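S.K.: 3D, please:
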Amino acid sequence: MVIKWLHRLLTIVLALMVGGFLLYQYYINGQPDDSLAFKKQVSGDVWLYVTKYNGGGATVSDVYRYYLDGPIADDSQVMKAISERQPFLVSDTDSATVTGYASTVNIRLNGRVYSYTNSDVFYVNGVAILPVININAYGTH
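M.R.: Just a heads-up that it's a prediction; the model follows:
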């Protein structure tokens, strides 16, 4: 009788631990509360999409996420299209100067860079685009 109750208790504790872990993973890896700040054609089939974090408040600095992707005609579909992607740049400014030629993207910004990677890949009409991303970042004074 005691073994049955201990087994049930252990099963409940383990189920709560697994449920808590899954909830934690969902919360940590969930989609950020972003909205589309603007989009810009960089070159040919390379487009820049910048999102702004809507959470926080007066004590949280602005966070902008920069994504590269192909042309997305409908603005309402942009957030859905980039929701599975990771930004190549996260910064506190949306005033970066972004230019490009073919699959080379050049970025110049004044502000904080929270994260950056110079590699990205996306598909346009089934063709993989691997842009070369160059950055010149100048911190704030």
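S.K.: please make it C-alpha for all contacts and neighbour counts, starting now.
M.R.: Noted.
S.K.: next, Gly20: secondary structure please.
M.R.: Taking DSSP: H, G, I helix; E, B strand; the rest coil as the rule, one finds Gly20 in the helix state.
S.K.: got a list of what it touches?
M.R.: Listed by C-alpha atoms under 8 Å, 6 or more residues apart in numbering, the contact set of Gly20 is empty.
S.K.: how much space between it and Val13?
M.R.: 10 Å (C-alpha to C-alpha, to the nearest Å).
S.K.: now Asn106
M.R.: Counting by C-alpha to C-alpha, the gap from Asn106 to Val13 is 53 Å.
S.K.: which residues sit against the biggest strand by length in the chain?
M.R.: When the chain is parsed with DSSP state E, its longest strand is strand 34-43. By C-alpha under 8 Å, 6+ apart, the residues outside strand 34-43 that reach it are 47-55, 71, 78-79, 98-103, 105.
S.K.: second chain to compare with the first, below:
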Amino acid sequence: MRARTVINAAHWLLTVLLAIFAWLSYQPDPRAGDTLQSVRQVAPGTWLYTTQNSEGGATVPTVYRYYLRNADGASVQQLYGDFPFLTGSGTLAAIAVDGDTVRVDYSGKVYSIEQHTGRYFLTYSLR
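M.R.: Alright, predicted model coming up:
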């Protein structure tokens, strides 16, 4: 009787662990629907990439992701390897590079924000 109880408990534990593993490994990438909106040079050798994701439909706002890269010509798939310094549903009003500091003026809702990206330290003016 005890052996059967142990086997049943091990079976349920294994089933729960496999279900958790399957759920964690099947999380879709939120950036999968991103499209490249714009690329512009903000300083010599520094490029600002903006991606847009509007797959949420009428009830989910359009999400913009902003990346800084040291090279022009990156695709959206190459940006997946980078981490956006700013993610939100607003607009980037201005961006200026001064040495290793980048000043960003942004208005709108912010979903995530970073203080460092690559070799740059970021300062923000949020509205």
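S.K.: for the two chains, what TM-score is obtained?
M.R.: TM-score of the superposed chains, computed with TM-score structural alignment, normalised by the length of structure 2, equals 0.77; 126 aligned residues with a C-alpha RMSD of 2.6 Å.
S.K.: filter the contacts of strand 34-43 of structure 1 to the buried ones?
M.R.: 47-53, 71, 78, 98, 100, 103, 105 (16 or more other C-alpha atoms under 10 Å).
S.K.: taking the residues you listed together, which two end up most distant?
M.R.: Farthest apart among those by C-alpha to C-alpha are Tyr53 and Ser103. That separation is 27.3 Å.
S.K.: what's the neighbour count on the counterpart of Tyr116 of structure 1 in structure 2?
M.R.: Structural alignment (TM-score structural alignment) places Tyr116 of structure 1 against Ile113 in structure 2. Neighbour count for Ile113 of structure 2, taken as other C-alpha atoms under 10 Å: 14.
S.K.: what sits closest to Ile113 of structure 2 if chain neighbours are left out?
M.R.: Excluding the flanking residues, the one nearest Ile113 of structure 2 by C-alpha to C-alpha, 6 or more residues apart in numbering is Leu86, at 4.6 Å.
S.K.: so Gly111 of structure 1 makes contact with Tyr138?
M.R.: Yes - here Gly111 of structure 1 reaches Tyr138: they are 6.2 Å apart, a contact under C-alpha atoms under 8 Å.
S.K.: now the helices for structure 2?
M.R.: 2-25, 76-79 (DSSP state H).
S.K.: out of the ones you listed, which is closest to Gly33 of structure 2?
M.R.: helix 76-79 (9.8 Å).
S.K.: where in structure 1 does the closest one fall?
M.R.: Mapped onto structure 1 using TM-score structural alignment, helix 76-79 of structure 2 covers residues 79-82.
S.K.: now which residue in structure 2 aligns to Asn106 of structure 1?
M.R.: Looks like Asn106 of structure 1 aligns to Arg103 there (TM-score structural alignment).
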